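J.: Compute the structure for the input listed below.
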Amino acid sequence: MLFPLTRTRRRTAALAGAVALTLGLAGCTSSTDPDGPATVTGPSAPATASSAPAPDTLLSAYDLEGMDATAVIEHLETLGGTDRPEALMASIRPTELLLSDASGETSLPLPDDKFYLSFAPYVSQTHDCFFHSLTTCQGEIIEQPVTVQIVDDATGETLVDETRATEKNGFVGVWLPRDIDATLRVTLSDGQLVGEQQISTREDSPTCLTTLQVA
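T.: So this is what the prediction gives:
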């Protein structure tokens, strides 16, 4: 026998939906178990904000005033742990950076000719991710040097060939041309652990890559 939802059950369902929307904006969210792998939400529509603060107002609340999307991304990507602004959600989409907190949501456009991909190579522990969250995503390999090579599949051009250190969040971020397919190869500093994966930089491509295992 089916019963109609009570008022309490309707409130609970509505609250669960609101929480799901908020997490959807984040991209990655850590599990409550500090020793377990991070859990995430998959790609989803951005949360519906109760208001839309001016970009400068939201940015100034987190000492980001005067920065465009590129500068905000490059600043927040270097932070980890308690250095991250807990109240701020910063989700990288293929064409924009979505920023939100309790006051509402705003967005900053990404460069027309550039795509930002953030990847977290791993050995034994990773998590699912699609849109990179600058304030919640956490990778396994922290502040370790890695050699990064990215080659355009169509032209054979080497787009990136350098040694970088993973950030405190375990990720490495790269700016790439839009609308390409490429091969990403990562080697840990000792040269013994190598991983390779195909990537793309289109409007429906992920900005977060957490499936690159080095072995």
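J.: Every contact and neighbour count from this point should use C-alpha atoms.
T.: Noted.
J.: how far does stretch 195-206 sit from the chain's center?
T.: Its chain's C-alpha centre and that of stretch 195-206 lie 13 Å apart, by CA atoms, centre = their mean, to the nearest Å.
J.: first to last residue in that stretch, what's the distance?
T.: Across stretch 195-206, the straight-line distance between its terminal residues is 18 Å, by CA to CA, to the nearest Å.
J.: Pull out the buried residues from the helix ranked longest in the chain.
T.: The helix of greatest length in the chain, counted in residues with DSSP state H as the criterion, is given as helix 7-26. Within helix 7-26, the residues that qualify as buried are 21-26, counting by 16 or more other CA atoms under 10 Å.
J.: tell me the contacts of the residue nearest the centre of the chain?
T.: With the centre of the chain defined as its mean C-alpha position, the nearest residue by CA atoms, centre = their mean is His132, 1.1 Å away. Under the criterion of CA atoms under 8 Å, 6 or more residues apart in numbering, the contact partners of His132 comprise 26-28, 91-93, 118, 206-208.
J.: Please repeat the previous calculation with a cut-off of 10 Å.
T.: 25-28, 43, 77, 90-93, 97, 116-119, 138, 171, 206-210 (CA atoms under 10 Å, 6 or more residues apart in numbering).
J.: one more, for comparison:
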Amino acid sequence: MIGAGVLPFVIAGCGVRDSESAQVAGGQGLLEDHGFAGAGASEIIDQLEALPVVERPQDLIASVTATSLQLQDDAGREVELPLQSDQFYLSVAPFVESTHECTFHSLTTCRGELRTREVTVKVIDSSSGEVLEAGTRTTRDNGFLGLWLPRGIAAELTATLDELTGSASISTQSEDDLTCLTSLQLA
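T.: Next comes the predicted model:
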């Protein structure tokens, strides 16, 4: 899918990235052609996550790292948009039976097992005990639910579906922290 581009991620179901900085080549045209002109990273992430899988662009790779949204289209155009310095995006695919490995969430190619299911989610800051997120969320058509969390925390995330529950430790402290949590098994 990706040619000899310089974007710092490799798509293999979801994304994996090295520490190089992305170069912007034809970025404005890419954003305009995909209906994202004038939109920031968080707006584009939310727009793509809300789309049903069949409506997600087939000619666009959109990967979320700890610090940016990276886009590349079939024309070889690339753009990297920074996330807000106080926000961290974590996409979570709770599962019961099947999952895949993932480090950096691909908004256009990642798929989780539990599509459009109501899941109760709680995120508790490990240092302060503060509840950062609590409530019922519905996984998107791709099986993921997105959480905008504060940057710089370690926390415990718990998800519950009917009588099944799972927990995972998460972090938003470093550039290498994952943005794609696919190891949260509900049992």
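J.: Let's see which of the contacts of His132 of structure 1 end up in helices.
T.: Here DSSP H is the test, and the contacts of His132 of structure 1 give 25-26 as lying in helices.
J.: still on that earlier bit, just flag the most distant two among the buried residues of helix 7-26 of structure 1.
T.: Spanning the widest gap among these are Leu21 and Ala26, at 9.1 Å by CA to CA.
J.: who touches both of these two?
T.: Between them, Leu21 of structure 1 and Ala26 share the neighbouring residues 41, 44, 46-47, with contact defined by CA under 10 Å, 6+ apart.
J.: Show the buried residues in those residues.
T.: Applying 16+ other CA under 10 Å to the shared contacts of Leu21 and Ala26 of structure 1, the neighbour count classes 41, 46-47 as buried.
J.: Kindly present the shared contacts of Leu21 and Ala26 of structure 1 as JSON lines, with separate columns for distance to Gln125 of structure 1 and secondary structure.
T.: Shown next, in JSON lines, are the shared contacts of Leu21 and Ala26 of structure 1 (distance: CA to CA, whole Å; DSSP: H, G, I helix; E, B strand; the rest coil):
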{"residue": "Thr41", "distance to Gln125 of structure 1": "17", "secondary structure": "coil"}
{"residue": "Ser44", "distance to Gln125 of structure 1": "24", "secondary structure": "coil"}
{"residue": "Pro46", "distance to Gln125 of structure 1": "27", "secondary structure": "coil"}
{"residue": "Ala47", "distance to Gln125 of structure 1": "28", "secondary structure": "coil"}
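J.: Including distance to Ala165 of structure 1, could those residues go into TSV?
T.: Listed next are the shared contacts of Leu21 and Ala26 of structure 1 as TSV, based on distance: CA to CA, whole Å:
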residue	distance to Ala165 of structure 1
Thr41	27
Ser44	30
Pro46	31
Ala47	33
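J.: now, among those, which is nearest to Gly17 of structure 1?
T.: Of all the shared contacts of Leu21 and Ala26 of structure 1, Ala47 has the smallest distance to Gly17 of structure 1: 10.3 Å, by CA to CA.
J.: what's the closest non-adjacent residue to that closest one?
T.: The shortest distance from Ala47 of structure 1 to any non-neighbouring residue, by CA to CA, 6 or more residues apart in numbering, is to Leu21 (4.9 Å).
J.: hey, where'd the helices end up in structure 2?
T.: 27-33, 41-50.
J.: export the ones you listed to CSV and tack on distance to Ile170 of structure 2 and mean neighbour count?
T.: Putting the helices of structure 2 into CSV (distance: least, CA to CA, whole Å; neighbours: other CA atoms under 10 Å) gives the following:
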stretch, distance to Ile170 of structure 2, mean neighbour count
helix 27-33, 31, 16
helix 41-50, 20, 17
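J.: Format these as a markdown table; extra columns: distance to Gly76 of structure 2.
T.: Formatted as a markdown table, the helices of structure 2 follow (distance: least, CA to CA, whole Å):
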| stretch | distance to Gly76 of structure 2 |
| --- | --- |
| helix 27-33 | 9 |
| helix 41-50 | 19 |
